[in-house]
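*Asks:* No letters, just coordinates:
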């Protein structure tokens, strides 16, 4: 592994979390190159990769830097933008260009031999909720009874057996309100009369509601584990951050061990785990986000999370 080249940060332009990591690396004198792979369709990112014959290698050129991808020491894969074709292209040409950019850039970047936090392919695998649920159960987390279905009858039976139940989206899809604001779909209680035939129109994730005393966000960065107790009047604490309180807590050893088994199973070095603390004090697993937010918790609690991530990327 090359430990003298730059750290490559792959993310969108508006990503304050990456900003603080890059600033920390700059303070340490570690070279950093930041780019958004989707910019290849905007003409502001140039890529060349050679395979076979007498030459090989890949170059990436942003508006300010040119790097040989074989020299990259580590990659912080955060939140790249979606590929969007230029408005000047026809619908068909745009669809073609997007496909070429996605598969070309994805393949070139995935071949970088450095430390990934987290690798693009491993992140994609770990993004799917059904896969997360299966692995979480296999490695020993306490997982609430869960049903993924488009069957109204199955949903009604599940509600009778495990009620009260809640609904969670299988993916955080980008939705927009009529006024242009972002529309969020929160985890919420499902009432029996809502389980009508419209359930058949999409797949839904239903889950037994945990009788919880609080939530916990556990952020694992390499071998560092940071847990913060989160208290809110809402089922989904993200509804109103102004009403949330935070407290640093110790992570039980069995939870730490299970988190590491989970990440090892997917080949990940970073994970933002969400738990509920049941009334009996047990930790109930909800999900793990491979690119979850964490910096706001550092600001609230003083936990040294930026330094931990920079340590991982710096590779001393």
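*Replies:* Perfect, thanks for sending it. The shown structure was predicted, so the numbers you read here are calculated from the model rather than taken from an experiment.
*Asks:* contacts, neighbours, all on C-alpha from now
*Replies:* OK.
*Asks:* Would you mind measuring from residue 303 to residue 296?
*Replies:* 10 Å (CA to CA, to the nearest Å).
*Asks:* out of those two, which sits in the busier spot?
*Replies:* It is residue 303, of residue 303 and residue 296, that has more neighbours when counted by other CA atoms under 10 Å, with 16 against 11.
*Asks:* second one coming, line it up with the first:
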């Protein structure tokens, strides 16, 4: 059974999964897209839908021979520096177009898919999709209109801000941030995402297929992902939230994900985001949840 891991050996989670899958009897290789097109070769015929992948060490795989692919990290492509910047851009565009086509044409099971990865990058749409399926989200505003941002701040007791694209850089919005000259300068460079601050507890839920594993994350930090000393306590979700977790994964096209919740003092669960390629080793070690084994089952079945 041929399984590929999108990424390379420098990633602890990729290396961990490769080792466990190999022990389970699979033939596992890294698919490091940063080696395309210099060392990684691929081809695909849209008419016959026949394609192949030749790895840097020379091993050749037909697309139909690849059982599954685990999406750990996507590093794009690497084009050697050319003197002509126009030719450089053409080479980059052609390589990315070929790679994107290849990744979407490959009939293997992707955990997770290109479509899921693309959807994850549009965080405002992710929040909207969660709202559409009946999940509660924080009051949120995305944009670069200073008057609307000031109006939003006025109606909430406490507000946080974060990158629209996502990432662990959540901060509390202060009067200093709202100083007119500073605010206008920032908003001329990029839009921001601001949200009402939700008092309560952080909970992370890992969804793998039909299984859901959750833990409370005890941390004084606004963004627990920046706290290396955060404490993890296994927690049973209410049945309704358990079903919401499965519904979010399905709506976001995710075979596996980590969902971040904020739980208010009244035990109301507020959805924050769903990650298509979360880190999991520390969570597994602290809670004892069989995340690795579930991923192995998902990739080998």
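*Replies:* That came in fine, so what should we check first? Everything numeric here is computed off the predicted structure, so don't read it as measured data.
*Asks:* which residue numbers in the second structure go with the longest helix belonging to the first structure?
*Replies:* For the first structure, the longest helix by residue count, based on DSSP state H, is helix 91-110. Under TM-score structural alignment, helix 91-110 of the first structure corresponds to residues 85-104 of the second structure.
*Asks:* follow-up on the earlier one: please pull up the helix or strand immediately following the longest helix of the first structure.
*Replies:* strand 115-117 (DSSP states H and E).
*Asks:* circling back to that earlier point, residues touching the match of helix 91-110 of the first structure, excluding its own?
*Replies:* Contact partners of stretch 85-104 of the second structure, identified using CA atoms under 8 Å, 6 or more residues apart in numbering, comprise 36-37, 42-44, 76-79, 81-82, 113-114.
*Asks:* Can you tell me what residue 121 of the first structure aligns to in the second structure?
*Replies:* Using TM-score structural alignment, the partner of residue 121 of the first structure in the second structure is residue 115.
*Asks:* Need the three-state assignment for its match.
*Replies:* helix (DSSP: H, G, I helix; E, B strand; the rest coil).
*Asks:* Surely it touches residue 253?
*Replies:* Yes - if you go by CA atoms under 8 Å, residue 115 of the second structure and residue 253 touch, sitting 7.4 Å apart.
*Asks:* Mind checking which of the two has more residues around it?
*Replies:* Between residue 115 of the second structure and residue 253, residue 253 has the larger neighbour count (other CA under 10 Å), namely 20 against 12.
*Asks:* For my notes, confirm that one occurs in a strand.
*Replies:* No - Residue 253 of the second structure sits outside any strand when classified using three-state DSSP, being coil.
*Asks:* Give the aligned equivalent of it in the first structure.
*Replies:* Checking with TM-score structural alignment, residue 253 of the second structure has residue 267 as its match.
*Asks:* Spatially nearest residue to its match, not counting backbone neighbours?
*Replies:* Excluding the flanking residues, the one nearest residue 267 of the first structure by CA to CA, 6 or more residues apart in numbering is residue 122, at 6.3 Å.
*Asks:* count of neighbours near the one you found?
*Replies:* Neighbours of residue 122 of the first structure (other CA under 10 Å): 17.
*Asks:* Show residues contacting stretch 36-56 of the second structure.
*Replies:* 31, 33, 35, 60-63, 77-79, 95, 102, 105.
*Asks:* List only those of these flagged as buried.
*Replies:* Taking 16 or more other CA atoms under 10 Å as the criterion, what is buried in these is 31, 33, 35, 63, 77-78, 95, 102, 105.
*Asks:* Kindly reformat the contacts of stretch 36-56 of the second structure as a markdown table containing secondary structure and distance to residue 276 of the second structure.
*Replies:* Listed next are these as a markdown table, based on DSSP: H, G, I helix; E, B strand; the rest coil; distance: CA to CA, whole Å:
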| residue | secondary structure | distance to residue 276 of the second structure |
| --- | --- | --- |
| 31 | strand | 17 |
| 33 | helix | 18 |
| 35 | helix | 23 |
| 60 | strand | 28 |
| 61 | strand | 26 |
| 62 | strand | 26 |
| 63 | helix | 23 |
| 77 | coil | 20 |
| 78 | coil | 23 |
| 79 | coil | 27 |
| 95 | helix | 24 |
| 102 | helix | 20 |
| 105 | helix | 20 |
